[in-house]
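compute the structure for the input listed below.
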Amino acid sequence: MNTLDAMVEFGHEQVAMYSDPETGLRGIIAIHDTTLGPSCGGTRMWPYESEAEALADALRLSQAMTYKSAAAGLNLGGGKGVIIGDSRTQKTEALLRSWGRFVDTLGGRYLTTTDVGTVGRDLETIRQETQHVVGLDVTLGGSGDTSIMTGLGIYMGMKACASEAWGADSLRGRTVAMQGFGKVASHTAEHLLEEDARVFAADISEGALDRARSMGVQVVGVDEIPGMECDIFAPCALGGVINHKTIKQLRCQIVAGGANNQLATPEDGETLHHRGIIYAPDFLINAGGVINAAAEIGQTYNPERARQQTERIYEKMAEVLATSRKNEMSTAKAANMLAEARLASVRKVRGIYRK
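Next comes the predicted model:
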């Protein structure tokens, strides 16, 4: 499939590609939908095996950002930037500044922040070449580390699902199996441990596992975690982990985690529903990061305001669960309806037609 066909399939407005032989930069920015406002999404640096793989990731992730912002009630659209390369060995100041110049050519249609393979210091470097950056350190007037609010939002989503599954939202004594233990998972685990939940984690990084152990999280093998008997399975690494193969392994009542695009296909959401497993749509409960970033756009950042809006993820998740129950549909479909209804209403007001 060529790029234009892929854009039509996913409903994208724009895809921009950039190459800088001097720095080795090869990157893509996908802008999915700007109905609600400028597109916003992190810059991901990953050693993709091909341009096609990088493009597919940018398209999927930017589409998810549209739904994430719409469902969260933000005036932002969906975008995502991807850089083809290994962040551990190929990330340089020159490459990041070149990326910043690329972002700047879009004139504010895309606002970038951190993602897999980029950190706050990288944003400071990118900021040297463009103003269209969110999530800078609070000492620089930004909203800071997006993973803190993301972790809080996931925790709130878990509690809403717990209320649906067990009649009370307490997670005390519940077992949570976390697949991946990066920054977002760590912050989610802090809330879980504070409520006396039992937390298990698997990760390919020894550093992440050391952090887990230091927090009191029990470490298990990466092959063991998908089939582990638990109350909540929390995918917190890369996408596509909920698929026809792994669904058969699941021994949980709830799937709720921080990874983007957890479902390999839309049908996997239906399969979870038919199996009686409650699924917390990823774009709904991991929206804390973009909520936090949005709190600095055009205003002085207020952490309490960002926290209060992130805590409302509980209410959003409860609404999706109620819609799912009432209409006997999957939570994945119910969450999509919530986001699409807001997009449709704003398009109507603005006289925008999209198929």
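
from here on, contacts and neighbour counts on C-alpha atoms
OK.

show me what contacts residue 12?
By C-alpha atoms under 8 Å, 6 or more residues apart in numbering, residue 12 lies in contact with 30, 31, 32, 33, 59, 63.

quick one: contacts for residue 331?
Residue 331 neighbours (C-alpha under 8 Å, 6+ apart): 269, 273, 278, 279, 280, 281, 320, 321, 323, 324.

try it again with 10 Å
The neighbourhood of residue 331, defined by C-alpha atoms under 10 Å, 6 or more residues apart in numbering, consists of 269-270, 272-273, 278-281, 317, 319-325, 337.

and for the residue nearest to residue 270 when sequence neighbours are not counted, the neighbour number?
In this structure, residue 270 finds its nearest non-sequential neighbour in residue 330, 5.7 Å apart by C-alpha to C-alpha, 6 or more residues apart in numbering. Residue 330: 26 surrounding residues under other C-alpha atoms under 10 Å.

could you do the one 3 residues further on as well?
When neighbours are defined as other C-alpha under 10 Å, residue 333 has 16 of them.

let's see this one next, to set against the first:
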Amino acid sequence: MKIFDYIKKYQYEQLIFCHDPAAGLKAIICIHDTTLGPALGGTRMWNYASEEEAILDVLRLARGMTYKNAAAGLNLGGAKTVVIGDPKKDKSEALFRALGRYIQGLSGRYITAEDVGTCVEDMDYIKMETNYVAGLTSTVHSSGDPSPVTAYGTWKGIKACASETWGSDSMEGRTIAIQGLGHVGFALCKLLHDEGAKLIVTDINEGNVMRAVTEFGAKAVQANEIYGVDCDIFSPCALGAIINDDTIPQFKCRIIAGSANNQLKEERHGDVITNKGILYAPDFIINAGGVINIYDEMLEGGYCPDRALRKVESVYGNVKQVIAISKRDKIPTYQAADILAEERIKTIGRVRKTYL
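Next up is the predicted model:
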């Protein structure tokens, strides 16, 4: 790929390659935009097939964080880190401490947290070398694992979509198909089950599936069957690009709303599902609960769980606002979500032009 052409097209600020052979670190930090404030975005560890795949992933994810943070009303820019390696066998104290040194060298332009393939214990290692990390296990006023709060915000977003579609946001009696039963997906199952929803689930981890069947009375299906089940809502909570040419003809739902990032394989797929009559909750709007939770750590006095949850409840209104823009401008919701984020960046950017 022509990296500088891509950076110019989407107006990225910085791409940093981090290498420490002694620690086994090969990582890429991407800072997309800092108009609203320091760039916040998690550290993802993944066994990428190639370096080019890792570069493209960090670029896409960082830009997504800019839009997520802006649309959520946070005074934060967007960034991301990807670590090339197998999170099951390549993690070490030295690796994450080495990454922490690189983050410290950015002098607060970038703040990290956990993401796919990393956990709060990994963030504790990074914390040994930098203060620019959030979502820790033991620090006073730390928010800890953001997954349950991400699930809470996703649940609120699902309810907003239900209100638009059926005139009621109650989940009682609704059938929801959930793809992915990790920390977020499983917590979402509990929220929906407690409200009386019927669950259809799948996951690559059979233990997670059986736990959902046992605890929530969920119906289990194979991974390739989840797209075609009869349901009211399809909720993708695993990895991205699952709305594509192969899956769209299978969907038998009225709503697609889940916590996974980059759900549309291509933007045009957002147009296709809209034309099919499916209401799509853009991922960076509905899954913002985790980053809202982490942001609360940075406020005066440190982390306050009640304050964070009150802010996460705004996901409901943000989804409604995206739907309203979609109707107003006669555009798909994925485009409306971009407008919501871009308008805030533009407005606050003008406010901040005054020299202090």
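
if we can go back for a sec, buried subset of the contacts of residue 12 of structure 1?
The neighbour count (16 or more other C-alpha atoms under 10 Å) marks 30, 31, 32, 33, 59, 63 as buried among the contacts of residue 12 of structure 1.

farthest pair within the residues you listed?
33 and 59 (11.1 Å; C-alpha to C-alpha).

between those two, which contacts overlap?
11, 12, 78, 79.

most surrounded residue in the residues you listed?
Among those, residue 79 has more neighbours than the rest - 33 neighbours, counting by other C-alpha under 10 Å.

need the contact list for residue 43 of structure 1.
27-29, 58, 79-83, 99, 111-119, 122-123.

go with 7 Å
80, 81, 82, 112, 113, 114, 115, 118 (C-alpha atoms under 7 Å, 6 or more residues apart in numbering).

give me the element the nearest residue to residue 186 of structure 2 once chain neighbours are set aside is part of.
Of all residues not flanking residue 186 of structure 2 in the chain, residue 212 sits nearest, at 7.4 Å (C-alpha to C-alpha, 6+ apart). Taking DSSP states H and E as the criterion, residue 212 of structure 2 maps to helix 206-216.

in that helix, what's buried?
Buried residues in helix 206-216 of structure 2 (16+ other C-alpha under 10 Å): 208, 209, 210, 212, 213, 216.

would you map the strands across structure 1?
Using DSSP state E, the strands assigned to structure 1 run over residues 14-20, 25-33, 39-46, 77-84, 110-114, 175-179, 198-202, 218-219, 232-235, 254-255, 278-279.

return the most buried member of those strands.
strand 77-84 (a mean of 29; mean count of other C-alpha atoms under 10 Å).

what's the average distance of that one to structure 2?
Once superposed with structure 2, the aligned residues differ from strand 77-84 of structure 1 by a mean of 0.4 Å; criterion: mean C-alpha distance after the TM-score superposition for structure 1.

who's in contact with that strand?
For strand 77-84 of structure 1, contacts defined as C-alpha under 7 Å, 6+ apart pick out 26-48, 54, 58, 61-63, 65-66, 69, 110.

just checking, the residue nearest to residue 186 of structure 2 touches residue 218?
Yes - when contacts are counted by C-alpha atoms under 7 Å, residue 212 of structure 2 is listed as touching residue 218 (5.9 Å).

the helices in the stretch 51-200 of structure 2, which residues?
51-71, 93-104, 120-127, 147-166, 183-194 (DSSP state H, counting those that start in this stretch).

report the mean deviation for the first one after fitting onto structure 1.
Mean deviation of helix 51-71 of structure 2 from its aligned counterpart in structure 1 after superposition (mean C-alpha distance after the TM-score superposition for structure 1): 0.6 Å.

that helix packs against which elements?
Other elements packing on helix 51-71 of structure 2 under the criterion 3 or more C-alpha pairs under 7 Å, 6 or more residues apart in numbering; DSSP states H and E are strand 25-33, strand 77-84, helix 283-286, helix 333-351.

name the residues of the last one that come out as buried.
I take that to be helix 333-351 of structure 2. So for helix 333-351 of structure 2, counting by 16+ other C-alpha under 10 Å, buried means 333, 334, 335, 336, 337, 338, 339, 340, 341, 344, 345.
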